[in-house]
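> can't give you the sequence, but here's the structure:
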């Protein structure tokens, strides 16, 4: 069943985001928009952002691998979540320069990475 917007129900959309996010390999990142597209949700970057902001405490999903368009880190430096994201990415070998990640180097391309 679809909601009035023509999209699957929110719970099914969240599940698609979770399942897709779970597949992002260590050391790779995707943008919110790319995650939405990979999850079959079209241009639902804001839905992805909202979904990630509502993850339960203690979630083991790799939320830190989801970043803004063009490799921009959208969680502010100096905040608990922003610093945690940066630390987790660096621990996986992701280079951060000027609050950005090099998408050519660290971007996840499932069809090329087979993962």
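Done, it's in. Since we're looking at a predicted model, the values are computed, not measured. Numbers count the residues shown, from 1 in each chain.
> CA atoms for contacts and neighbours, from now on please.
Noted.
> Tell me which residues touch the residue most central in space within the chain, please.
Nearest to the geometric centre of the chain sits residue 66, at 2.3 Å (C-alpha atoms, centre = their mean). Applying C-alpha atoms under 8 Å, 6 or more residues apart in numbering to residue 66 gives the contacts 29-32, 35.
> Just the ones of those residues in strands?
The strands, defined by DSSP state E, take in 30-31 from the contacts of residue 66.
> Any of the contacts of residue 66 buried? List them.
Neighbour-count burial (16 or more other C-alpha atoms under 10 Å) is assigned, among the contacts of residue 66, to 29-32, 35.
> Comparison target below:
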């Protein structure tokens, strides 16, 4: 994984405003290469530098890393939730 790709992914994450989310797949499409798994790898290795909790699975499930604190961050930002485990993707994307 090259540094240019990592920087491109992280730059796109920085564009996601508080209370909103994007998906791993959407980030890959915006960057123009790779796929959800590659974006996930970038986030796992380098995501601490950005608001990692704003990147979620396509079904609205947040990342499970960082001891499951993604939901806490998302709630604090006012992200719309469907239930205790998933985001309302229509409202949050």
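Yep, that arrived. Computed from a predicted structure; not experimentally measured.
> Superposing both, give me the TM-score.
Taking TM-score structural alignment, normalised by the length of structure 2 as the basis, the two superposed chains have a TM-score of 0.86; 92 aligned residues with a C-alpha RMSD of 1.9 Å.
> related to what we said a few turns ago, I'd like to know how far the aligned partner of the residue nearest to the centre of structure 1 in structure 2 sits from residue 14 of structure 2.
In structure 2, residue 66 of structure 1 lines up with residue 55, judged by TM-score structural alignment. Distance, residue 55 of structure 2 to residue 14 of structure 2, using C-alpha to C-alpha, to the nearest Å: 10 Å.
> ok, back up a step: over in structure 2, see which of the contacts of residue 66 of structure 1 survive.
Retained in structure 2: 29-32, out of the contacts of residue 66 of structure 1 (criterion both residues aligned by TM-score structural alignment, their matches' C-alpha atoms under 8 Å).
> biggest separation within these, which pair?
The largest separation in these, counting by C-alpha to C-alpha, is between 29 and 32 at 9.8 Å.
> Pull up the overlap in contacts between those two.
Common contact partners of residue 29 of structure 1 and residue 32 (C-alpha under 8 Å, 6+ apart): 66-67.
> okay if I get the buried ones among the contacts of residue 66 of structure 1 as JSON lines plus distance to residue 43 of structure 1?
As requested, these are arranged in JSON lines below (distance: C-alpha to C-alpha, whole Å):
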{"residue": "29", "distance to residue 43 of structure 1": "18"}
{"residue": "30", "distance to residue 43 of structure 1": "14"}
{"residue": "31", "distance to residue 43 of structure 1": "11"}
{"residue": "32", "distance to residue 43 of structure 1": "9"}
{"residue": "35", "distance to residue 43 of structure 1": "9"}
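> The corresponding residue of structure 1 for residue 35 of structure 2: neighbour count?
Correspondence of residue 35 of structure 2 to structure 1, assessed by TM-score structural alignment: residue 44. Residue 44 of structure 1: 17 surrounding residues under other C-alpha atoms under 10 Å.
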